[in-house]
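Student: coords below, sequence missing:
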């Protein structure tokens, strides 16, 4: 059982929905980024998605693209991202960390070496948005053999013919992207999301977490109420981009988490 599996079992026993927060590793700089990540669990974050900066983030909107660029400008690398996770683990051995990004930096490092280093750093799962199920032998299967969850994205365009393929070899949870398009582009709707979540849950026992388009505690509650939890990314990254203090950022995250946990 991974930390992700254990967290969902714990939440289910408590009758609570999950709140997942995404931040870009190294944004706005390494020191402040680590301070934010360390404070997330205390703000009510159940699972941390740690963005891996990349030069060509094709699935991301301007907010997360710019966050990745800020991180890269401050010298953030795959190794420093793993170092950040390892540093976090010194004080927290229970909160799951999902590394989210693109395959190129992992491929460049070498899959075998990456997996050894990622497990050692305390990474629990991977979301690699540019690796489709047809490429499972590249990273998905080796990652699961190494003890990590491999989390797949489903979208409004994932039809009933495609869905079984997407769910094959997926573990940890399914990340349902509530809108078509790039991150940070539009607001999610509980009414639209509910039937899609039900459709996915009819095909899998995995928790379904919904992200994209959640910016307020009320919206976090609305979306979490029709799923197993919600993810907030661009809205948190935007707070960081505005130069707000760690305390201000964490207060915002705590309000979102409270909304999700009210569902």
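Tutor: Received, thanks. What you see is a predicted model; the values in this text were computed from it and never measured.

Student: only C-alpha atoms for contact and neighbour calcs from this point on.
Tutor: Noted.

Student: list the helices and strands the helix ranked longest in the chain packs on?
Tutor: Ranked by residue count, the top helix of the chain under DSSP state H comes out as helix 246-262. Contact partners of helix 246-262 among helices and strands, from 3 or more Cα pairs under 8 Å, 6 or more residues apart in numbering; DSSP states H and E: strand 18-24, helix 30-39, helix 217-224, helix 234-241.

Student: what's in contact with whichever helix or strand comes after the longest one?
Tutor: So the one you mean is helix 30-39. Using DSSP states H and E, the helix or strand that follows helix 30-39 in sequence is strand 47-51. Contact with strand 47-51 is made by 4, 18-25, 37, 40-41, 95-101, as judged by Cα atoms under 8 Å, 6 or more residues apart in numbering.

Student: structure two is appended below for comparative analysis:
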């Protein structure tokens, strides 16, 4: 059992959903991202997603795009992302990288999987990698012992959900909104998507895109195994007057969300 599976199992044993927190590497700086993520973990985030900043982020909303652009302007590289993963993994929280496919291909598929595993990372979320093109990645992650996370969406057919679940090994990422990420509201399609996915996998199902408040976290925690929050954390860092104030605000939100996922008995 990987550390990722252990985290979901521990949450389930407490009759709650796991809280998954996202921040892009290199934002507001390389060290600043590590500081913010450590505080997230200290305040109740169970699983960490580290974003690999990319110049053409099709799925990201304006908040995460702004943070990624700042990170790229400051020169953040894939090596910095791996160093961030290594620092975060030392907290003991399962640490995944969320990245578009192009940076992995450019870095080297086997090399990326091997280097992330060496850094203590537990898995990778690849939002734009289709199952049909995933063969080399499946081989590389199997070899390195990394968990793979693929996405399902409200538009996914039952057959497509079957295919995605068949190649996923970490958790199934249920994207609750059609379109880009951002602090909006969780789509009414999310519970139905989880219900359609549930019979097709024994893996945990985590819902992302749109969760930003403790109430939303509590609502999602009632039917999903994991609650993913990204843009809300990023927004606090973007709006903060100082890096220290941003880290403090991130810690407060993490604690509130951690309370949210514990509020309703998990089904």
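Tutor: Received it, and whenever you're ready, just let me know what you need. Because the structure is a prediction, the values reported are computed rather than measured.

Student: what do we get in structure 1 for residue 150 of structure 2?
Tutor: Superposed on structure 1 with TM-score structural alignment, residue 150 of structure 2 falls opposite residue 152.

Student: and its match, what does it touch?
Tutor: So residue 152 of structure 1 contacts 127-129, 166-167, 170-171, 173-175 (Cα under 8 Å, 6+ apart).

Student: of the residues you listed - the most surrounded one?
Tutor: residue 174 (25 neighbours; other Cα atoms under 10 Å).

Student: contacts only, for the aligned partner of that residue in structure 2.
Tutor: In structure 2, residue 174 of structure 1 lines up with residue 172, judged by TM-score structural alignment. Contact partners of residue 172 of structure 2, counting by Cα under 8 Å, 6+ apart, are 149-152, 165, 203-206.

Student: ranges for the helices of the stretch 1-150 of structure 2?
Tutor: 3-13, 30-42, 62-73, 78-89, 101-107, 109-118, 135-144 (DSSP state H, counting those that start in this stretch).

Student: can you add distance to residue 54 of structure 2 and give these back as CSV?
Tutor: What follows is the helices of the stretch 1-150 of structure 2, written out as CSV (distance: least, Cα to Cα, whole Å):
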stretch, distance to residue 54 of structure 2
helix 3-13, 25
helix 30-42, 15
helix 62-73, 7
helix 78-89, 10
helix 101-107, 8
helix 109-118, 16
helix 135-144, 19
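
Student: what would these look like in a markdown table with mean neighbour count and distance to residue 220 of structure 2?
Tutor: Shown next, in a markdown table, are these (neighbours: other Cα atoms under 10 Å; distance: least, Cα to Cα, whole Å):
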| stretch | mean neighbour count | distance to residue 220 of structure 2 |
| --- | --- | --- |
| helix 3-13 | 18 | 14 |
| helix 30-42 | 22 | 19 |
| helix 62-73 | 20 | 21 |
| helix 78-89 | 21 | 26 |
| helix 101-107 | 15 | 28 |
| helix 109-118 | 19 | 30 |
| helix 135-144 | 16 | 29 |
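
Student: out of the ones you listed, which gets nearest to residue 245 of structure 2?
Tutor: helix 30-42 (10.3 Å; Cα to Cα).

Student: average offset of the closest one relative to structure 1?
Tutor: Its matched residues in structure 1 lie on average 1.2 Å from helix 30-42 of structure 2 after superposition (mean Cα distance after the TM-score superposition for structure 1).

Student: distance of residue 64 of structure 1 relative to residue 168 of structure 1?
Tutor: 28 Å (Cα to Cα, to the nearest Å).

Student: same question, residue 124 of structure 1
Tutor: With Cα to Cα as the criterion, residue 124 of structure 1 and residue 168 of structure 1 are 19 Å apart.

Student: more crowded one of these two?
Tutor: Higher neighbour count among residue 124 of structure 1 and residue 168: residue 124, with 23 against 12, using other Cα under 10 Å.

Student: tell me the contacts of the counterpart of that one in structure 2?
Tutor: Following TM-score structural alignment, the counterpart assigned to residue 124 of structure 1 within structure 2 is residue 122. Neighbour list for residue 122 of structure 2: 2-4, 94-96, 116, 145-147 [criterion: Cα under 8 Å, 6+ apart].
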